[in-house]
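Trainee: Show me the folded form of this:
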Amino acid sequence: MYKKRNYMIIIGAMAIACSDNINKQAVVWPDASAPVAEKKSHLRILHGDTVPDDYYWMNDYFKKGPDSGAVVSYLEAENAYTAAMMKDTEELQASLFEEMKGRIKEKDESVPYLKNGYYYYSRTEEGKQYYKFCRKKGSLDADEEVLLDVDAMAVGYPYYAVGGFSVSPDNRFLAYGVDTVSRREYTLYVKNLETGEILADRIDRTTGGAVWANDNKTLFYTAKNPVTLLSEKIKRHVLGTDSRKDAVVYDEKDNTNYIGVEKTKNNRYIMIYSGGTLSSEVFILNADTPLGTFRSFQPRQKEVLYSVTALEDRFLILTNDNAKNFKVMETPLDKTAKEHWKEFIPHREDVLVSEIDEFKNFLVISERKNGLTQMAIRSLEDGTQHYLDFGEQAYTVYPSTNAEYNTDIVRYGYTSLVTPSSTFDYNMRTKAKELKKQQEVVGGYNAEEYVTERLFAAAEDGTKIPISLVYKKGFVKNGQAPLLLYAYGSYGASMDPSFNSSRLSLLNRGFAYAIAHIRGGEEMGRHWYEDGKMMKKKNTFTDFIACGKYLVNGKYTSERHLYAQGGSAGGLLIGAVINMAPELWNGVIAQVPFVDVVNTMLDETIPLTTNEYDEWGNPNEKPAYDYMKSYSPYENVEAKEYPNLLVTTGLHDSQVQYFEPAKWVAKLRATKQGQNVILLKTDMDYGHGGASGRFDYLKDVALNYAFLLKLEGIRK
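Mentor: Presented below is the predicted three-dimensional model:
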């Protein structure tokens, strides 16, 4: 469902072709009986509309209601059924897991980055699921200092996530967050890096990150509501004091906003950001005076978004004020109100400005044009500007870790559907480029064996929808190839083409893989997002269907061999399109799918719900209710033949609660026609993002791939 639900599992796909070792057989399912969920009467009455919800009781594990135990029993029965139906693929799943794991370099190290005199990096060891977070002082030849041994910390936990690393300005203390439940609710800890001691300061229910003031003892962090998990307050903690008495320095009253706190790269300011889909506000404090009061940079205005970048002599403001694709303004350090803003980079109809990365003498401006990412380098000394050139049809480029302010080197990442993730250092003054590291595919990988295409499908209203496609050479466009189509299409999140070594296991078995860059994302500019949200949400679904039909008409595949996948808000997409065009797909995978739109958006106790009103609408208002009800997958299940369906969820998911997919599966089974299978797999230990270890998640990928390969009759 949600904005922070960027569950972008861009799983692989393929093209039929070629492999001599592909062994196709007829699809045979075991004679196993699917669980039948009990029906219990529950009525939703709103706006004069009465809607029965026979499976409402499945909320009880989340609500701690009387049917909590029955919910767990039902989910376990579904897991047993899925295991039985997929039993004949167990050997294939194990083979896929080892195959995909075998491509990952087990003993590896990230590219070190420099910050405040230290080089920071993480490294992994053979056979270990996690990593060590390390640093070296002054030189890469210096002795290694292991700051956190996450492999050791995670022992005994089925799930373990560490994040929000923040080192104090004097390099003595490390603040970090730990989540052991997978609900994105972190406990903050502080480690003395000189003594190795974990301080007594422990702060529960945070977003995981913290920001140091320049006094090296004051931390600012974001506190979460224990029920809704909304980010509600920014608090101030002083080392050695009781965190229960931490001062609230900002309390967000608008429950549709997300909030957060960060420090400017030049270390002069601490900034609080409060923003929703339509408006935002920034509050600022001098980092040298942590006990001071945050002041509003510019009071929030309806339908105006802005963010702030601090330079030596001025602030830059990235805003959509009378600029749909955003423009950049500038203002003096002591006069931040809007009446003092002056244009720095004008608005352009064909270019979306998405981010500014500041350095002492340069700016790196991330943009989108014609659906592709690009990076502009602008000198603050003379105002000249140039773009980096990449030379591929479909690719993704983005600023990487750039923690140092006073440098002429920008680090950026580059990838495409055929190019493994690559890290470059670029000298903005000399224009010299250095490849620091490219993802190694163990066992060998030759990009020349694969082909990528960029296509455009015509939507119902004539809009051209980009498609990124990859397959292995030898692919024949005769309509007999299996193809997996992926999309997301919400929150303005762009699904840019990137490399995935796991995907090779599909490509090498004859699949093609495609990404539909549908409206609701932001690939083609801000209007692309606005035309796929709220009362235009159905464009997202019809765009995806148009892309599927385009690929069928172009003989890339056929209805018998076309598959679809999406997760979270992309799972909503999957649920909607199989209601609207069930005949187009042979099988679909819906991961942690947001499919019970109306009921969830009516329940403000469900985490993050109120933050989403600007994305989906507020169903307490009748026009929004009617529109949401018209496409919500759970509301629109009908007595017709649906494609084969694999649904996955996590019992502890904080983004899309487990009961949405569970209710949906129960209703589909009770209503659908035909013999196609519906499988539900609930991970009883994890949440929205799946397993935390760097190998364990591949078991889920192996299950997904085995499901697709089984439907294609591919056994090896």
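Trainee: from here on, contacts and neighbour counts on C-alpha atoms
Mentor: Noted.
Trainee: what's the offset of the longest helix seen in the chain from the middle of its chain?
Mentor: Identified as the longest helix of the chain according to DSSP state H is helix 68-85. When distances are taken as Cα atoms, centre = their mean, to the nearest Å, helix 68-85 is centred 28 Å away from the chain's centroid.
Trainee: residues in contact with that helix?
Mentor: Identification of contacts with helix 68-85 by Cα atoms under 8 Å, 6 or more residues apart in numbering yields 29-30, 32-35, 37, 58-62, 662, 679-682.
Trainee: in that helix, what's buried?
Mentor: Residues of helix 68-85 classed as buried by neighbour count (16 or more other Cα atoms under 10 Å): 68, 70-72, 74-85.
Trainee: and for comparison, fold this next one:
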Amino acid sequence: MTPPTSQPPSLQPPRPEQRPREVAAPGGRRVDPYYWLRDDSREDAQVIAHLEAENRYFEQTTAAQQPLREQLFAEMKARIKEDDAGPPEFDNGYWYYSRYEAGRDYAVHCRRQGTMDAPEEILLDANLEAEGNAYYRLGAMEVSPDNRWLAWTEDCVGRRQYRLRIRELATGATTAPRVDNIQPDLAWASDSRRLLFVQQDETTLLGNRVLLLSREAGAEPELIYEEKDDAFFMGVHRARSGRYVFITLQATETSEWRFAPADAPEAGFAPVIPRTSGHEYDVEDHGTDVVIRSNENAPNFRLLRAPPNEAAERTRWQEIVPHREDALVEGFECYDEWLAIEERVDGLLRMRLRRWDGSDERLIAGDDTPSAIHLIGTPEPSSPTVRYAQSTLTTPETIYDHELASGSRTLVKQQPVVGDFDAADYASEYRWITVRDGARVPVSLLHRRDTPLDGSAPILLTGYGAYGICLDPGFSSHRLSLLDRGWVIGIAHVRGGEDLGRAWYDAGRLAQKPNTFRDFMDVSDTLVTEGVCAPDQLHATGGSAGGLLMGVIANEYPGRYRSISAHVPFVDILTTMLDPSIPLTTNEYDEWGNPERPEDYATIAAYSPYDNIRAQAYPPMLVSSGLWDSQVQYWEPTKWVAKLRDHQTDEAPIFLATEMEAGHGGRSGRFQRLHEQARDYAFVLAEANGGG
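Mentor: This is a model prediction of the structure:
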């Protein structure tokens, strides 16, 4: 198949200058002609000019798509209930909730004392805080134990470097302590005077120091804990019980939790279980014990309990939920009389409730297939209900409260869709596709009931396949703009996610990483050969690590796809993983491999999209990026697009669209993000219809 071109002959793409530079590589000499496009400061005038030229080229070349973009934006915006509010939750004497006001991008966060009939107190109006910023993202928002103070973190750039702010709720007086470049999470000490947070390294942005700060003006933060191993991500949070503060340390294959009394965090944090290579665990306290989710002798995890000061002694472990080969224990939450467990079976997420004494057990599964049951939980362990959300591809997210005493459920909220939406007009299915090595890959499909799966409809197929992350079936009102135009949406649950347990993840990382790509290509082939999709109407999309997937299929199997959309794609993986100064590199050696080791170098070099571009025809491609991205640096997609154009033997358009005031997640604000979605949909719709 030769994809059509939508590139008018009068418009030519930007051609950045080639400045060959040898990049140190233990596996051999590598020369990068576009290395100079990397500018850590984001201030190089030539680099900025090139990115702006790319944006102009995209806008001018696709000018004919602008009316469609505007129409798509209007459709998606019209489905949003603009004055919506989230369900309230009770915590420490107050009902907390967030609401949106018509026409505004950000939420207003509120509370009412004792009852929802009490006067509303506005804790934080993110619309006001965002004023004057092209980008705004709220991180953590924590009320002090005495209910008098609000602490929050905010990112005004998109770089995921947050700053701390504190507000006295009675007066509204707000301070911004001299603390920035921190992670979003916070934890109050019991005295409501001191806060714990995680400071990031200035270069790598790796959180490596836990600091304790008094909220009094002029106070200097005190170092509480410093992590020397740069393979670990770090977090801090207060236990639901309020008894402890936890420091969490997580590498790909190893974790460690440290705890201290919330009333004396300065006393130091002791490990619940000292780290051991290959042992992953997490913790919540219950009564006088801690409950531990551990993968020791249990690849899919099991649940245990032990006294916190004796949990390091395996002889003190009491098993609560044993390991199962067919079920991944994904998460849990402790209540006074009950244990709530998230478990994944055959790729689908569900919830199990179990009395601590074992006298009662309940399974809560979705009302449709595919579906997912997400444990939302409640702030207080004494709550008489467990809150969960049910999501399917055809039905808006529905939130329920499950009554623990009676087993009944109460509908709390279903996300509204404005307009004439009827879930009965849409259908989904969950099928299994056998790939080349015999593995069975689950695939979710979504379409209108009047759109037959007979090969006549175009399909937009997405995948991810990394970090054990699962693309759970969930509703999106934005997708209706494609579905109502006769499209099918597909999700390939490829290896590298944890859909079928830990083994599914392990089979898609390190030396087994190529399975991720093969799974996606084989699913693509099967959808065509089984007559679900026309051979010339399969479109692929993926972001971040899913963008890496898009980069590989573009090199390996370009003729299969009518178009490819790669968003913030991780495509220069070999160069990045050879540079420990780049954020995330050192944390991810156990995910991708350390290319300083010859065997890892060979594996990565064999699939790295930037290193495997070849002289061939490429399909039309839309590549998006964020200048301030700290997860996938902007220069990766920028260099990739330039090199692709150097080697392509056809005239299919390859576009780069860079958000100049955003990072990895794109624009902030619920309406601003719709412009990006409308742009992406307009691209695939135009390419499906011959370009233009």
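Trainee: care to give me the TM-score?
Mentor: Their TM-score after superposition, calculated using TM-score structural alignment, normalised by the length of the second structure, is reported as 0.97; 688 aligned residues with a Cα RMSD of 1.6 Å.
Trainee: where along the first structure do the helices fall?
Mentor: Here the first structure has its helices, by DSSP H, at 60-63, 68-85, 90-101, 150-153, 504-507, 526-530, 538-553, 569-580, 597-602, 613-616, 622-631, 659-671, 697-711.
Trainee: Just name the most buried of those.
Mentor: Among the helices of the first structure, helix 569-580 has the highest mean neighbour count (mean count of other Cα atoms under 10 Å), at a mean of 26.
Trainee: matching residues in the second structure for that one?
Mentor: Mapped onto the second structure using TM-score structural alignment, helix 569-580 of the first structure spans residues 545-556.
Trainee: Show me how far that stretch is from its chain's centre.
Mentor: Relative to its chain's centre, stretch 545-556 of the second structure lies at 18 Å (Cα atoms, centre = their mean).
Trainee: who touches that stretch?
Mentor: Applying Cα under 8 Å, 6+ apart, the contact partners of stretch 545-556 of the second structure are 462-466, 516-517, 521, 540-542, 564-571, 607-610, 612-614, 618-619.
Trainee: what does stretch 655-666 of the second structure give?
Mentor: By Cα under 8 Å, 6+ apart, stretch 655-666 of the second structure touches 51, 54-55, 57-58, 134-135, 157-160, 568, 621-632, 637-638, 641, 667-668, 673, 676.
Trainee: so what corresponds to Pro26 of the second structure in the first structure?
Mentor: Using TM-score structural alignment, Pro26 of the second structure pairs with His47 in the first structure.
Trainee: Contact partners for the spatially most central residue of the second structure?
Mentor: For the second structure, Ile469 is the residue whose C-alpha lies nearest the centre (Cα atoms, centre = their mean; 8.1 Å). By Cα under 8 Å, 6+ apart, the residues touching Ile469 of the second structure are Gly496, Gly497, Glu498, Asp499.
Trainee: any idea which of these is the one closest to Pro261 of the second structure?
Mentor: Taking Cα to Cα as the measure, Pro261 of the second structure lies nearest Glu498 of the contacts of Ile469 of the second structure, at 34.0 Å.
Trainee: Contact partners for the counterpart of the closest one in the first structure?
Mentor: Using TM-score structural alignment, the partner of Glu498 of the second structure in the first structure is Glu522. By Cα under 8 Å, 6+ apart, the contact list for Glu522 of the first structure reads Gly492, Ala493, Ser494, Trp528, Tyr529.
Trainee: quick one, what contacts the residue nearest to Glu522 of the first structure when sequence neighbours are not counted?
Mentor: Among residues not flanking Glu522 of the first structure along the chain, Gly492 sits closest, at 4.6 Å (Cα to Cα, 6 or more residues apart in numbering). By Cα under 8 Å, 6+ apart, the contact list for Gly492 of the first structure reads Gly520, Gly521, Glu522, Arg526, Trp528, Tyr529.
Trainee: how close does whichever residue in the second structure pairs up with Gly492 of the first structure get to Trp504 of the second structure?
Mentor: Matched to the second structure by TM-score structural alignment, Gly492 of the first structure sits across from Gly468. Distance, Gly468 of the second structure to Trp504 of the second structure, using Cα to Cα, to the nearest Å: 8 Å.
Trainee: what is in contact with the two at once?
Mentor: Common neighbours of Gly468 of the second structure and Trp504 (Cα under 8 Å, 6+ apart) are Gly496, Gly497, Glu498.
Trainee: What is the aligned counterpart of Leu622 of the second structure in the first structure?
Mentor: By TM-score structural alignment, Leu622 of the second structure lines up with Leu646 in the first structure.
Trainee: Trace Asn208 of the second structure over to the first structure, please.
Mentor: By TM-score structural alignment, Asn208 of the second structure lines up with Glu232.
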